[in-house]
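> Just a sequence and a predicted model for now, questions to come.
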Amino acid sequence: MQPTPDILAAFEAAKGFMPVDEGLALYAAARDAGRLGLPLLEVGTYCGRSTILLADAAREGGTVAVTVDHHRGSEEQQPGWEYHDPSVVDDDPGVGRMDTLPTFRRTLYKAGLEDHVIAVVGRSPQVAKVWQAQLGLVFIDGGHTDEHAGADYEGWAPHVAPGGLLVIHDVFPDPADGGQAPYRVYLRALASGAFTEVSVTRSLRVLRRTGLGN
């Protein structure tokens, strides 16, 4: 099932990097995982483009989407890097750092989804340490270094409930196509014996927890 035209339009209008086909695959995974009645969590909010899809799926499943981000931008979004966007820099001269939180809040408001999202502002490993609940879905789309992607996997994969889904974005087997940290996390998940691949849509991988381990 696809999102309604209004939700799809809100997704396409939102600031972010996820293409439509990968977004639709994420939405399908979220609808699937929503049947468990457990929260759907993403690591890496940015401005809320993918959050729209998770929130709508959570609404349909009678649960909630949780999104975790420090909102200061990942490595490749800092000044001088390819994905830097000056429009999401705090213009207070005493700050001058990236701050995607206001844009994210506007994104949710315009999509009519504020009531279906819990936004956690903090660094993923710190939040994961205090998180206690099982999750129907974990979507890893935060920092793309080995340090950050690895920490996201280690912190959140153990919380995926049996039958739940682990979704990893920007998985590029060929180094010419992109960074390798998410790909290494993907391989690690498969090698753990805890997850089985469900689908592949370009750089988006969907895995289901079918076993023990992390």
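Great, that's in hand. Residues are numbered from 1 along each chain as shown.

> all contacts plus neighbour counts: C-alpha atoms, from now on.
OK.

> what about the residue most central in space within the chain, which helix or strand?
Centroid-nearest residue in the chain, with C-alpha atoms, centre = their mean: Glu42, separated by 3.5 Å. Taking DSSP states H and E as the definition, Glu42 sits inside strand 40-43.

> For that strand, enumerate the helices and strands it packs against.
Strand 40-43 sits against helix 20-34, helix 49-61, strand 65-69, strand 135-140, with contacts defined as 3 or more C-alpha pairs under 8 Å, 6 or more residues apart in numbering; DSSP states H and E.

> Most tightly packed of these?
Comparing these on average neighbours per residue, with mean count of other C-alpha atoms under 10 Å, the densest one is strand 135-140 at a mean of 28.

> what about versus this one:
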Amino acid sequence: MDLGLLEAAVGADGFMPEDEGRALASAALAAPGGVILEVGSYLGKSTLYLAAAARARGGKVVTVDHHRGSEEHQAGWEYHDPGLVDSSVGLIDTLPGFRRTIAAAGAEDVVVAVVARAEEFAAIWGSPLAFLFLDGSHTDESAQRDLASWAPHLTVGGILAIHDVFPDPADGGQAPYRIYRRALESGEFTEIEGQGSLRLLRRERFGESTETV
């Protein structure tokens, strides 16, 4: 993989631990042929790990994020950063920081950034995914919606990656854990080796009610 992009990812702002980020990149590199897609990119740290894999594969990584921040980024919440507020509209705007991260790392040639709500973009997406990384809003409603709208696009043999999966509520929020359990209990996925809070699942089949692209 592109060692420069991996090093840039380590130094970028964000919440992805290095060991989990490198595991994410390795899993994306090993996925079958097709598109790599990330739901929830924040300032681009995890995007760079995926970009390192995409460049090695000779492909692209598509990211989708509305860039208004998740619930935990809003005023009064734990991860709020006043410096990310666009004073002209009074709302979080992570897009400028994301673009700086990708440009500074020299990854603009492999990153396709879409500014949209994930479920709205999923409704018009038409290509099979080889690798799907879910790391958007961590409320139950949003996490369940991300899984429901994007998992049907993942091809058989493709990899579903979910970040911040904590079985113990004392370690973190439970929404990612619940969608991880939902995917496993569907019978459509089997788990492969992950790293830390990063869980990796391989699609084995489509369920009877799953709509495919």
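It's in. The structure displayed is predicted, hence computed values, not measured ones.

> TM value for the aligned chains?
Once superposed, chain against chain, the TM-score is 0.94 (TM-score structural alignment, normalised by the length of structure 2); 208 aligned residues with a C-alpha RMSD of 1.1 Å.

> if we can go back for a sec, what's the closest of the helices and strands packed on strand 40-43 of structure 1 to Glu82 of structure 1?
Each of those has some distance to Glu82 of structure 1 by C-alpha to C-alpha; the shortest is helix 49-61, at 18.8 Å.

> What does Ala14 of structure 1 correspond to in structure 2?
Alignment note (TM-score structural alignment): Ala14 of structure 1 maps to Ala12 of structure 2.

> Am I right that its match is in contact with Tyr49?
No. Using C-alpha atoms under 8 Å, Ala12 of structure 2 makes no contact with Tyr49, being 10.4 Å away.

> ok so, going back, tabulate the helices and strands packed on strand 40-43 of structure 1 in TSV, adding columns for distance to Val206 of structure 1.
Below are those laid out as TSV (distance: least, C-alpha to C-alpha, whole Å):
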stretch	distance to Val206 of structure 1
helix 20-34	7
helix 49-61	14
strand 65-69	17
strand 135-140	9
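
> From Gln180 of structure 1, how far out is the nearest residue to Ala181 of structure 1 once chain neighbours are set aside?
Nearest non-adjacent residue to Ala181 of structure 1, counting by C-alpha to C-alpha, 6 or more residues apart in numbering: Asp146, 4.8 Å away. To Gln180 of structure 1, Asp146 of structure 1 is 8 Å away according to C-alpha to C-alpha, to the nearest Å.

> For these two, indicate the residue with more neighbours.
Neighbour count, other C-alpha atoms under 10 Å: between Asp146 of structure 1 and Gln180, Gln180 has more, with 20 against 16.

> Show me what Arg105 of structure 1 lines up with in structure 2.
So Arg105 of structure 1 corresponds to Arg99, using TM-score structural alignment.

> quick one: secondary structure of its match?
The three-state label given to Arg99 of structure 2 by DSSP: H, G, I helix; E, B strand; the rest coil is helix.

> Report the contact partners of it.
Leu43, Gly44 (C-alpha atoms under 8 Å, 6 or more residues apart in numbering).

> Thought Arg188 was touching Ala194 of structure 1, still the case?
No. Counting by C-alpha under 8 Å, Ala194 of structure 1 sits too far from Arg188 to count as a contact (10.0 Å).

> More neighbours: which of those two?
Neighbour count, other C-alpha under 10 Å: between Ala194 of structure 1 and Arg188, Ala194 has more, with 19 against 16.

> Not counting residues beside it along the chain, what's closest to that one?
In space, and not counting its chain neighbours, Ala194 of structure 1 is closest to Gly211: 4.2 Å by C-alpha to C-alpha, 6+ apart.

> That neighbour -> structure 2?
By TM-score structural alignment, Gly211 of structure 1 lines up with Arg205 in structure 2.

> and the residue of structure 2 positioned farthest from its centre, which of the three is it?
The C-alpha centroid of structure 2 is most remote from Ser88, which lies 28.5 Å away (C-alpha atoms, centre = their mean). The local conformation at Ser88 of structure 2, judged by three-state DSSP, is coil.
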